[in-house]
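**Student:** turn this into a model:
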Amino acid sequence: MLITASTLQALRVGFSTEYQNAFDAVPKLKDRVAKTVKSSTALNTYGWMKGLTGLREWLGPRQIDNLTEASYTLLNKHFEKTIAVNRNMIEDDNLGMYSDGFTMMGDGAARLPEELVWGLLKAGFATNCWDGQYFFDTDHPVMLADGSMSTYANTDGGAGTPWFLMCTNRPLKPIIYQERKAPAFTAKDNDKDDNVFERNEYVYGVDMRCNVGYGLPQLAWGSKQTLNPANYAIARAAVQGMKADGGGPLGLVPNLLVVPPAMESAGRKLLNSEYGTAGETNEWKGTAELLVVPWLA
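**Tutor:** Now for the predicted structure:
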């Protein structure tokens, strides 16, 4: 193959198309539980998180939230994948070996945000959020109507496979996906580029900058108990009973049940079946949508 500017342009388009087709084929599930926050700096500080839980009745002096005490900083991480194509391979028209590489590059770029979001959710039983407690914990701090401090739980513990009941129709979601730079496909295929002159290689890569963090714990219930009607009822009542700072109800209605593939059958029986295991009417049918997430396997 004679290497010309038009040849390289065609190769660039072909490699980019293979990358994009694979990128588009990956299921995008993270947006169901994660709010995307655009970042314009190296890091974002979410000092306003504590102030999202509602207003208090103004009696006497204002009660000022010290947002620095609840600050939560996410530093953007940088990710990349690079493939080098030997110039001789192009001249010899021997490019078949590279097709899978660009397919996997697109697949990996699309999977990374999913892996980050769902990995963080799964780690919530042992990872701190902005209030200093594990995201799924039994003693999150909350201020009562009289100004005293109390605690609330968003888990009932357990030792089995985790499942999650969430309220995802509020402005903030349980997880934050912070995006500094969306995945960008780049080619260094000019004959004057150092990689071509020094190593006889055309280089193609993708890079992105992002990170993930926790939103409001009240929006999600995490359980390692058996997924059955009794434990689902506990989770549902707990989410609906969540209070804001000041003691007022948040008015949450859980709408999404998230499970790994191994619990799909239990989730379908709980939310889709007309009858329970003993033939009784299934009172929980249709009370939430089931989302089966392969990244939780």
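
**Student:** from here on, contacts and neighbour counts on C-alpha atoms
**Tutor:** Will do.

**Student:** and the residue nearest the centre of this structure?
**Tutor:** With distances taken as CA atoms, centre = their mean, residue 117 lies nearest the centre of the chain, 2.4 Å away.

**Student:** that one - that's part of a strand, no?
**Tutor:** No. Residue 117 is assigned helix when assessed by DSSP: H, G, I helix; E, B strand; the rest coil, not a strand.

**Student:** please give me the structure for this one as well, since I'd like to look at both together:
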Amino acid sequence: MIITSSSLRAMFKGFQVLFKSGMGMAEPWGSKVARTLPSTGEEETYSWLTAIPGLRHWVGPRVVENLRSRSFTIKNKPFEKTLGVEREKIEDDKYGMYGDYASLLGQQAAKHPDDCIAPILLYGEQTSFLDPLVGPVSLVVYDGQPVFSEVHPVDQDDPDSPVQANYYPSGMALTPENYELVRANMRSLVDVNGRRIGIKPDTLIVSPQKEGAAKRIVEAETIARGGAQEDNINQGTAEVLVIDELSDSPGVWFLAMLKNQLMRPIIWQERQKPRFQALMNGSEYAFVNNQYLAGVDCRGNAAPAVWQSIAKCRP
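**Tutor:** From the prediction side, this is the model:
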């Protein structure tokens, strides 16, 4: 192919079409776990009420309740992936493989939020984690504890406050009994006034290795207990979400409330959607390096939010 500005534009336009097609073929799971919120600046600050509003018996003058809240800030990160196309490959019409790469790049761009969310699930009992793909990840929520903790204070302003847990570090294999225990504990969580928050878990998150066990717990009509089959009282209480990124920790499982968007445990903050761009003919880089550049970039970040909406269990 004779390299001209118009021929390069046509080639890279084809790459862009393949990139968008690849994005459409991807099956990301992050949008099922995180609440996606738009961002308009370098960072965004979010507030979380410490108490759930409720009505009271009206006797005498109205009682004014001053709402207390906690806040946390999510700073956007830039991300990129760049492809170099050698000049000779274009001249010799041997650039077909780059089209395949553009399609794969589209799939990876669509799943990029997954890459940012997965470390929160995998390492959320720590205060931070350095991920080779997404960089440093802060895992602390508004109360100063890691997102998964045994000692979340009910009222962080009270040094004598009781604590609540959403992390079970050992002895919690995925069994019907443990599922029922964690579910009951999540539904019992309270705010600073002692009022039930109203957590109703609806999703059982597992690794591919535990998909069968999870479905037997929440989908089977009958279940084995004490050597006999009986009606499965947990049938329909949750949907199963299988996440491939949990494969290296196959025994770990999560119970979460995800259908209520306002209470999702993680925020995916989107500043700039993935966009495909190219450096065209005449660029200084192409002259010096004998190749043309195309790539994708985006801005955003993931962070833990409502810890009460998810529990993590280890066997």
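
**Student:** where along the stretch 101-250 of structure 1 do the strands fall?
**Tutor:** With strands called from DSSP state E, counting those that start in this stretch, the stretch 101-250 of structure 1 shows them at 140-143, 149-152, 155-158, 163-166, 175-188, 201-214, 220-224.

**Student:** any idea which element the corresponding residue of structure 2 for residue 284 of structure 1 lies in?
**Tutor:** The equivalent of residue 284 of structure 1 in structure 2 is residue 234 (alignment by TM-score structural alignment). Using DSSP states H and E, residue 234 of structure 2 sits in no helix or strand.

**Student:** wait, residue 234 of structure 2 touches residue 217, no?
**Tutor:** Yes. Under the criterion of CA atoms under 8 Å, residue 234 of structure 2 makes contact with residue 217 at 6.4 Å.

**Student:** these two: who's more crowded?
**Tutor:** Using other CA atoms under 10 Å as the criterion, residue 234 of structure 2 and residue 217 rank with residue 217 on top: 26 against 18.

**Student:** the helices in structure 1, which residues?
**Tutor:** 5-25, 87-91, 96-122, 194-199, 229-240, 264-272 (DSSP state H).

**Student:** need those in CSV with distance to residue 135 of structure 1, can you?
**Tutor:** Putting those into CSV (distance: least, CA to CA, whole Å) gives the following:
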stretch, distance to residue 135 of structure 1
helix 5-25, 31
helix 87-91, 51
helix 96-122, 9
helix 194-199, 46
helix 229-240, 14
helix 264-272, 23
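
**Student:** how about TSV for the strands of the stretch 101-250 of structure 1, with mean neighbour count and distance to residue 258 of structure 1 added?
**Tutor:** Shown next, in TSV, are the strands of the stretch 101-250 of structure 1 (neighbours: other CA atoms under 10 Å; distance: least, CA to CA, whole Å):
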stretch	mean neighbour count	distance to residue 258 of structure 1
strand 140-143	18	22
strand 149-152	14	22
strand 155-158	17	14
strand 163-166	23	5
strand 175-188	19	13
strand 201-214	21	16
strand 220-224	25	10
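
**Student:** okay if I get those as a markdown table plus distance to residue 41 of structure 1?
**Tutor:** Output for the strands of the stretch 101-250 of structure 1, formatted as a markdown table (distance: least, CA to CA, whole Å):
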| stretch | distance to residue 41 of structure 1 |
| --- | --- |
| strand 140-143 | 30 |
| strand 149-152 | 34 |
| strand 155-158 | 34 |
| strand 163-166 | 30 |
| strand 175-188 | 7 |
| strand 201-214 | 11 |
| strand 220-224 | 29 |
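
**Student:** looking at these, which is closest to residue 276 of structure 1?
**Tutor:** Taking CA to CA, strand 163-166 is the member of those nearest to residue 276 of structure 1, at 19.7 Å.

**Student:** what's that closest one packed up against?
**Tutor:** The contact analysis (3 or more CA pairs under 8 Å, 6 or more residues apart in numbering; DSSP states H and E) places strand 163-166 of structure 1 against strand 220-224, helix 229-240, strand 256-259.

**Student:** let's go with 7 Å and repeat that
**Tutor:** When contacts are defined as 3 or more CA pairs under 7 Å, 6 or more residues apart in numbering; DSSP states H and E, strand 163-166 of structure 1 sits against strand 220-224, strand 256-259.

**Student:** could you tell me where the shortest one falls in structure 2?
**Tutor:** To tie it back to what came earlier, the one meant is strand 256-259 of structure 1. The alignment of strand 256-259 of structure 1 onto structure 2 (TM-score structural alignment) spans residues 203-206.

**Student:** the matching stretch vs structure 1, mean deviation?
**Tutor:** Compared with structure 1 after the fit, stretch 203-206 of structure 2 shows a mean deviation of 0.7 Å (mean CA distance after the TM-score superposition for structure 1).

**Student:** which one of the strands of the stretch 101-250 of structure 1 lies nearest to residue 132 of structure 1?
**Tutor:** That would be strand 140-143 among the strands of the stretch 101-250 of structure 1, by CA to CA, at 8.3 Å.

**Student:** before I go, just wanted to say thanks for your time.
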